[in-house]
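Engineer: Attaching a predicted model along with its sequence, questions to come.
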Amino acid sequence: MNSFSLFIILSICLVPFTAISQEVLLKENVVKEDTTVETFGPNRKHFVHPYAFVGFVIDYPSSKKASTNYGSSFQAGLGVRYKLKLSSVYSAIADLQYNTLTYNLSQTDDKTVPTTRQHDNESFNLDQFSLSLHNRFNFGERGNIVGTFLDLGAYGNWSFMSKHVYKNKYDDPDQ
């Protein structure tokens, strides 16, 4: 080999050149795309959420023997609901709640419950635990809204405490 060709070969070997290969990933900002599907949350397979409620007792028109005062007879409570979504149309739901019911009785001449005696203020208070199991059938497309559904189920209440409270003011302290 002549000296010129040796010079060319050595020059090619000694001259640095870039080769196209993999990029360095440690310096790269990779967009984090999670390919796993979440199973917990609204419109997912599992969903748990707390709730609170307040309602007022409506008197039956024919119940003069035990009529209640509107506005001061109420129900209030706290609960937790678990929903298991089994398909896009069907879900199974369980509720566990604590509620308190207060029936403030009207003191009229027709009153017979629990006695005919009239008081300045009389109420029945019930503290309950409730369990309900129901089936939810969804209709139509929902997206990220509640949508249209039908709930069918059953519930049971356990009244663990009941109180009959009455208050009277007496002019004579010996009464």
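Structural biologist: Received it, and whenever you're ready, just let me know what you need. Numbering: from 1, shown residues only.

Engineer: hey, let's count contacts and neighbours off CA atoms from now on
Structural biologist: Noted.

Engineer: Which residue lies nearest the spatial centre of this protein?
Structural biologist: residue 49 (3.0 Å; C-alpha atoms, centre = their mean).

Engineer: got the contact list for stretch 150-166?
Structural biologist: Residues from elsewhere that reach stretch 150-166 (C-alpha atoms under 8 Å, 6 or more residues apart in numbering): 119-138.

Engineer: 6 Å - rerun?
Structural biologist: 121-137 (C-alpha atoms under 6 Å, 6 or more residues apart in numbering).

Engineer: Any of the residues you listed buried? List them.
Structural biologist: Buried members of the contacts of stretch 150-166, counted by 16 or more other C-alpha atoms under 10 Å: 122-129, 131, 133-137.

Engineer: Which of these sits closest to residue 73?
Structural biologist: Residue 73 lies nearest to residue 123 out of these, by C-alpha to C-alpha, at 8.5 Å.

Engineer: part of a helix, is the closest one?
Structural biologist: No. If the criterion is DSSP: H, G, I helix; E, B strand; the rest coil, then residue 123 is strand and not within a helix.

Engineer: how near is the closest residue to it other than its chain neighbours to residue 162?
Structural biologist: What sits nearest to residue 123 in space, not counting adjacent residues and going by C-alpha to C-alpha, 6 or more residues apart in numbering, is residue 104, at 4.3 Å. Look at residue 104 and residue 162: by C-alpha to C-alpha, to the nearest Å, they are 14 Å apart.

Engineer: The contacts of stretch 150-166 in strands, which ones?
Structural biologist: 121-137 (DSSP state E).

Engineer: Next, the buried residues of stretch 88-102.
Structural biologist: So, applying 16+ other C-alpha under 10 Å, buried residues of stretch 88-102: 90-102.

Engineer: Wait, residue 103 touches residue 126, no?
Structural biologist: No. Using C-alpha atoms under 6 Å, residue 103 is not in contact with residue 126, being 8.6 Å away.

Engineer: Mind giving me the packing neighbours of the strand or helix carrying the residue nearest to residue 123?
Structural biologist: Element membership of residue 104, judged by DSSP states H and E, is strand 90-104. Counting contacts by 3 or more C-alpha pairs under 6 Å, 6 or more residues apart in numbering; DSSP states H and E, strand 90-104 packs against strand 74-85, strand 121-139.

Engineer: Alongside the first one, take a look at this:
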Amino acid sequence: MRPRFLPVLLGAALSLPAAAQRVLLRENVANDTVAATFGPNRAYFSHVFVAYGLVLGPAAAPGAAVRYGRSAEVQLGLRNKWRLTQSAALGLDVRYARPVFHLAQHAQKTVPNATLHAREYLALPQAQAEGFLRLNYGRRGNAIGRYLDLLGGGGWVISSAHHYEDGAASGARKVQTAERGLTYVNRWSYSAGARLGSGRFALVGRRRFSDVFRATEGTRYPELPRWVLGLELSWL
């Protein structure tokens, strides 16, 4: 009886490799739509960024002079970009910005009053949105590469504060005061500018066209400097 089983066993053994090589699932990575549409140089991309810029340019009058080097704006935001062509894209930034104007202390000072202090500044935190047109140049793969952005946007002043500090008084080494909810400050701002970048780094310049102070205040508050120039770092 034993020899009768040999052909059966041999047939079963020969069929095992064919079964082991049978394809149960096929997958084409190129058909992954997420990988094909999201990326630095693909149809859509978003990333977080931070920026720091110095306030530049002249004030409208000596009474609104600021301390350059200390007057600055800090930003934290999210950037969204939609590719139009290989060389052009549209984008929208939403961000938190905190411009601070450190006021120069001298006899001609008028903003927000003529009183002199050891240190004094206006802080105007804002929620901002800014659109941009991106023009790419140079060779690149799926990367940000080199680009020029044309910027335009605006913001809403979340809060306003006038901070000042004086010397010793009544046994204290210094006295700090904060006045909040300034009625003489505009609630809306708008600006335009340009951004020149390469990869995660960019040089950004903007000019504010709106006034910091309300028009109803007349000549009481001459306008503060309008330019900001700074650097930007992106998390890609």
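Structural biologist: Received the coordinates, thanks. Values in this document were obtained by computation on a predicted structure and should not be read as measured data.

Engineer: now the helices: where do they sit in structure 2?
Structural biologist: Secondary structure of structure 2 (DSSP state H): helices at 2-20, 33-37.

Engineer: In a markdown table, list the ones you listed along with mean neighbour count and distance to residue 57 of structure 2.
Structural biologist: Listed next are those as a markdown table, based on neighbours: other C-alpha atoms under 10 Å; distance: least, C-alpha to C-alpha, whole Å:
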| stretch | mean neighbour count | distance to residue 57 of structure 2 |
| --- | --- | --- |
| helix 2-20 | 9 | 76 |
| helix 33-37 | 11 | 42 |
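
Engineer: what's the closest of those helices to residue 77 of structure 2?
Structural biologist: Once the helices of structure 2 are compared by C-alpha to C-alpha, helix 33-37 is nearest, at 22.4 Å.

Engineer: what sits up against the closest one?
Structural biologist: residue 43.

Engineer: same thing but 8 Å
Structural biologist: 30, 42, 43, 44.

Engineer: My read is that the second one contacts residue 141, right?
Structural biologist: The reference is to residue 42 of structure 2. No. Using C-alpha atoms under 8 Å, residue 42 of structure 2 is not in contact with residue 141, being 9.7 Å away.

Engineer: Which one's more surrounded, the two?
Structural biologist: Ranked by neighbour count (other C-alpha atoms under 10 Å), residue 42 of structure 2 and residue 141 place residue 42 first, with 20 against 9.

Engineer: In structure 1, what sits opposite the more buried one in the alignment?
Structural biologist: Counting by TM-score structural alignment, residue 42 of structure 2 corresponds to residue 44 in structure 1.

Engineer: Distance-wise, check that match relative to residue 143 of structure 1.
Structural biologist: Counting by C-alpha to C-alpha - residue 44 of structure 1 and residue 143 of structure 1 are separated by 12 Å.

Engineer: tell me the contacts of the closest residue to residue 106 of structure 1 other than its chain neighbours?
Structural biologist: In space, and not counting its chain neighbours, residue 106 of structure 1 is closest to residue 68: 5.1 Å by C-alpha to C-alpha, 6+ apart. Residues in contact with residue 68 of structure 1, defined by C-alpha under 8 Å, 6+ apart, are 57, 58, 59, 103, 104, 105, 106.

Engineer: And the counterpart of residue 24 of structure 1 in structure 2, how far from residue 14 of structure 2?
Structural biologist: Matched to structure 2 by TM-score structural alignment, residue 24 of structure 1 sits across from residue 20. Distance of residue 20 of structure 2 to residue 14 of structure 2, computed by C-alpha to C-alpha: 11 Å.

Engineer: In CSV: the contacts of helix 33-37 of structure 2, plus distance to residue 230 of structure 2.
Structural biologist: Formatted as CSV, these follow (distance: C-alpha to C-alpha, whole Å):
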residue, distance to residue 230 of structure 2
30, 40
42, 28
43, 28
44, 26
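
Engineer: Of these, which is the most crowded?
Structural biologist: residue 42 (20 neighbours).

Engineer: Quick one: residues contacting the residue lying closest to that one once chain neighbours are set aside.
Structural biologist: Beyond its immediate neighbours in the sequence, the residue positioned closest to residue 42 of structure 2 (C-alpha to C-alpha, 6+ apart) is residue 83, lying 6.5 Å away. Residues in contact with residue 83 of structure 2 (C-alpha under 8 Å, 6+ apart) are 41, 42, 43, 44, 89, 90.

Engineer: ok so, going back, let me have the buried residues of stretch 88-102 of structure 1 in a markdown table, extended by distance to residue 31 of structure 1.
Structural biologist: Putting the buried residues of stretch 88-102 of structure 1 into a markdown table (distance: C-alpha to C-alpha, whole Å) gives the following:
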| residue | distance to residue 31 of structure 1 |
| --- | --- |
| 90 | 35 |
| 91 | 34 |
| 92 | 37 |
| 93 | 37 |
| 94 | 39 |
| 95 | 40 |
| 96 | 42 |
| 97 | 43 |
| 98 | 46 |
| 99 | 48 |
| 100 | 51 |
| 101 | 54 |
| 102 | 57 |
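
Engineer: any idea which of these is closest to residue 172 of structure 1?
Structural biologist: Among the buried residues of stretch 88-102 of structure 1, and counting by C-alpha to C-alpha, the member closest to residue 172 of structure 1 is residue 102, at 29.8 Å.
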